[in-house]
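S.K.: quick one, structure for this:
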Amino acid sequence: MFQGNAGLKPKEGEITSRPWQWPINYRGQFFSGSQYRIYLLGNPVIWWANLVFILTFLVCFITNCIKIQRGHAESFSDGLKRKLVAGGWLFFGWVLHYVPFWAMGRVLYFHHYFPALLFSSMITGIIIDYLLEELPKFFGEQNAKVVYHTALGLILSATVYSFYLFAPLTYGMTGPSSHEANSTLYGLKWMDSWEF
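M.R.: The predicted model follows:
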């Protein structure tokens, strides 16, 4: 079974991808080319935010590990400790579901990243929760709830709006391609490597 899996080759004209392309949403994958064109592409706002928050988690985790080594562990709240431990396990899961693809010689596709994406999205949730709890502390007790709810509203609004913008890719595009000015997707081709 291992040899059969390792020997998989792409079909002629089929678009494949490499692991470095997946987290940055470098290229999607067409699923149809008829009247309704369906293009598998991750929501760029979500995917790029996940990358930023994975890096943010690593900085927080390493910083707090250094603090523990230097004996400053008493300054941690139980909530922060739980978030760091949960984030550590999720990061471990992300690594386990992403890194092995770098060693594979077989044909790889964009959808191979999806299990790792779930872990990176959960890390994003933990870091956003941590930041939303910490952010209001800088604005005083009176403004804490307003700042918390405003920040949460902005995050949710950006997520919903980005879904609205890119939904036609998933549910089927009709009409002209994105490079034509009268296309509903005109201006959404944020990377030259996207082929819709």
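S.K.: C-alpha from now on. contacts and neighbour counts both.
M.R.: Noted.
S.K.: and the residue most central in space within the chain, what does it touch?
M.R.: Centre of the chain computed as the mean C-alpha position; nearest residue by CA atoms, centre = their mean is Trp47, 2.7 Å away. Contacts for Trp47 were tallied using CA atoms under 8 Å, 6 or more residues apart in numbering; they are Pro23, Ile24, Asn25.
S.K.: can you check Met122 too?
M.R.: Neighbours of Met122 in contact, by CA under 8 Å, 6+ apart: Leu90.
S.K.: what distance do you get for it to Val147?
M.R.: Using CA to CA, to the nearest Å, one gets 23 Å for the distance from Met122 to Val147.
S.K.: and Val85, by the same measure?
M.R.: Counting by CA to CA - Val85 and Val147 are separated by 27 Å.
S.K.: name the residue in the two with the higher neighbour count.
M.R.: Val147 (19 against 13; other CA atoms under 10 Å).
S.K.: any idea how far that one is from Glu141?
M.R.: Plainly put, Val147 is 10 Å away from Glu141 if you go by CA to CA.
S.K.: ok now the longest helix seen in the chain, how far from the chain's centre?
M.R.: If you go by DSSP state H, the chain has its longest helix at helix 140-171. Relative to the mean C-alpha coordinate of its chain, helix 140-171 is positioned 16 Å out (CA atoms, centre = their mean, to the nearest Å).
S.K.: what is that helix packed up against?
M.R.: Using 3 or more CA pairs under 8 Å, 6 or more residues apart in numbering; DSSP states H and E, the elements in contact with helix 140-171 are strand 39-40, helix 44-69, helix 114-134.
S.K.: let's see this one next to it:
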Amino acid sequence: MDEWVLEVVGEDARLPQDGVLRSLTTKFVLRHRVFGCLLTAGKTPLPEWGFKQGEVFCDQSGKSSNKDAVWNIEQHLNERLPEPEPRQYKSNFWQDFIHINMAMLDFNNGLVQDPDKYDHLASQPSQWPFLAVGIRLNKWWDSTLKIYLIGNPAVWWSGSLSLGVFIFTLAYYSVARGRLQQEREQEQQWEQEQDGDQQEHQHISTPANNTNTANDMILMTPQEWDHFTFAGKVTLGGWFLHYLPSLVMGRVMYLHHYFPPLYFTILLCAYLIDHFLTRSQARLLAKTLVWGFAYTVVTMTFVWFWPASYGFHGPSDSMKNRQWRAAWDIANPYKPRTFM
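M.R.: As a prediction, the model looks like this:
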């Protein structure tokens, strides 16, 4: 009853398609001789009674196209077999790239929350941008060292707000540049119609100079515009590409999964401060005061939350003054689900 038939379903294109079983390169299925089903690996782990192990079953559909029923041999040791050529195991880069990313996607989607128990550490991606949650990293007993995973609120919130500020600024610049271009086209058309009248030509020249002055103060040169849009592509685009997978994955999520997108919001916030100071033509003293204020706020907030981040002893009530949000459970043992 435990007899299985090995069927080769794939082989590296650079090797002979002769049905010979090779380690790593040969893909095969195991079909039950009596029932005709295929040995298949399940994606959902077993409950507690199965020790969270992966389930292996016999798929009655018998379809070899099911990728969960395809196996290969990672290593085979036999002194009587000749050593294969090293180039035999050199795989195609793009095939490996696609395979590894698909494997990671399947693996992450398989890390689902246990329905038999409540995971108080888990959170939703919508709670991350405004730091609506934190994580208790160990037991919250009065006699133990307690560490609370939480970011610097000043950095976290300013970075998230910079996303909206950049989008608004980009929209404002785009509309202003479009209106300026339209005004210049109308002026050129009017000048062409009135090119014989010197008095009217002088009358048109004065508003054009005022418009150029406004352009210098509000809008940007083509080089500045290219730099502004490039910074947005890198920071805003980087944030979106790192945050988007969290919204579509089915696995259980935690606060630390937002760290990669967070880095891009920090870069964007710093860039916007520098951009506005440069565009306003602020003096060196004003720039020093603005940057000094930003550094002071970030440093003081870091020092204030130092005990929570690096561990504290004693009752958790001593950290009430650091629980700025009701959803944080530094002192409060209950963590309500909230978006903001």
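S.K.: sorry, back to before: and the residue nearest to the centre of structure 1, what pairs with it in structure 2?
M.R.: Superposed on structure 2 with TM-score structural alignment, Trp47 of structure 1 falls opposite Trp156.
S.K.: what lines up with Ala171 of structure 2 in structure 1?
M.R.: By TM-score structural alignment, Ala171 of structure 2 lines up with Ile62.
S.K.: make that Leu236 of structure 2, sorry
M.R.: Checking TM-score structural alignment: Leu236 of structure 2 goes with Phe91.
S.K.: and its match, how far is that from Gly105 of structure 1?
M.R.: 24 Å.
S.K.: more neighbours, the two?
M.R.: Phe91 (20 against 12).
S.K.: which element is the residue nearest to Phe57 of structure 2 when sequence neighbours are not counted on?
M.R.: Spatial nearest neighbour of Phe57 of structure 2, excluding adjacent residues (CA to CA, 6 or more residues apart in numbering): Thr40 at 5.4 Å. Element membership for Thr40 of structure 2 (DSSP states H and E) is strand 38-45.
S.K.: which secondary structure elements does that strand sit against?
M.R.: strand 27-32, strand 54-59, helix 93-110.
S.K.: so what angle separates the directions of the last one and strand 38-45?
M.R.: The one in question is helix 93-110 of structure 2. 60 degrees (axes from the mean of the first three to the mean of the last three CA atoms, to 10 degrees).
S.K.: try the second one
M.R.: Relative orientation of strand 54-59 of structure 2 and strand 38-45, computed by the same axes, to 10 degrees: 140 degrees.
S.K.: what range in structure 1 does strand 54-59 of structure 2 sit on?
M.R.: Using TM-score structural alignment, none of the residues of structure 1 align to strand 54-59 of structure 2.
S.K.: how about the first one?
M.R.: Residues of structure 1 matching strand 27-32 of structure 2 by TM-score structural alignment do not exist; the stretch lands nowhere.
S.K.: I'd like to know which elements that strand is packed against.
M.R.: strand 4-10, strand 38-45.
S.K.: tell me the most buried of the ones you listed?
M.R.: Highest mean neighbour count among those (mean count of other CA atoms under 10 Å): strand 38-45, with a mean of 19.
S.K.: returning to what we had before: so how far is Glu200 of structure 2 from the match of Trp47 of structure 1?
M.R.: 56 Å.
S.K.: Gln192 of structure 2 versus Thr206 of structure 2, what's the distance?
M.R.: Counting by CA to CA - Thr206 of structure 2 and Gln192 of structure 2 are separated by 16 Å.
S.K.: now swap in Arg322 of structure 2 and tell me
M.R.: 68 Å.
S.K.: so which of these two has more stuff around it?
M.R.: Arg322 (15 against 11).
S.K.: stretch 150-163 of structure 1 corresponds to what range in structure 2?
M.R.: So stretch 150-163 of structure 1 sits over residues 289-302 in structure 2, by TM-score structural alignment.
S.K.: after superposition, how close is stretch 79-94 of structure 1 to structure 2?
M.R.: Mean deviation of stretch 79-94 of structure 1 relative to structure 2 after superposition (mean CA distance after the TM-score superposition for structure 1): 2.1 Å.
S.K.: ugh, wrong one, stretch 114-125 of structure 1
M.R.: Stretch 114-125 of structure 1 differs from its equivalent in structure 2 by a mean of 0.6 Å after superposition (mean CA distance after the TM-score superposition for structure 1).
S.K.: buried residues in that stretch?
M.R.: By neighbour count with 16 or more other CA atoms under 10 Å, stretch 114-125 of structure 1 contains the buried residues Ala116, Leu117, Leu118, Phe119, Ser120, Ser121, Met122, Ile123, Thr124.
S.K.: now the two most distant members of those.
M.R.: For the buried residues of stretch 114-125 of structure 1, the maximum inter-member distance is 12.5 Å, found between Ala116 and Thr124 (CA to CA).
S.K.: state the distance spanning the first to the last residue of stretch 7-17 of structure 1.
M.R.: Stretch 7-17 of structure 1 end-to-end distance (CA to CA) = 16 Å.
S.K.: and stretch 189-196 of structure 1, by the same measure?
M.R.: Criterion CA to CA; first-to-last residue distance in stretch 189-196 of structure 1 is 8 Å.
S.K.: buried set for it?
M.R.: In stretch 189-196 of structure 1, counting by 16+ other CA under 10 Å, buried: Trp194, Phe196.
S.K.: roughly how far is it from the heart of the chain?
M.R.: 17 Å.
S.K.: ok, Ile127 of structure 1 - contacts?
M.R.: Per CA under 8 Å, 6+ apart, neighbours of Ile127 of structure 1: Phe53, Thr56, Phe57.
S.K.: if we go to structure 2, which of those are intact?
M.R.: Compared against structure 2 with both residues aligned by TM-score structural alignment, their matches' CA atoms under 8 Å, the contacts of Ile127 of structure 1 retain Phe53, Phe57.
S.K.: make a PyMOL selection of the buried ones in the contacts of Ile127 of structure 1.
M.R.: Here is the PyMOL command that selects the buried residues among those (16+ other CA under 10 Å):
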select buried, resi 53+57
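S.K.: pick the one among the contacts of Ile127 of structure 1 closest to Phe196 of structure 1.
M.R.: Distances from Phe196 of structure 1 to the contacts of Ile127 of structure 1, taken by CA to CA, are shortest for Phe53, at 27.5 Å.
S.K.: the closest residue to that closest one other than its chain neighbours: what's it in contact with?
M.R.: The shortest distance from Phe53 of structure 1 to any non-neighbouring residue, by CA to CA, 6+ apart, is to Thr124 (5.3 Å). Contact analysis of Thr124 of structure 1 by CA under 8 Å, 6+ apart lists Ala49, Asn50, Phe53, Ile54.
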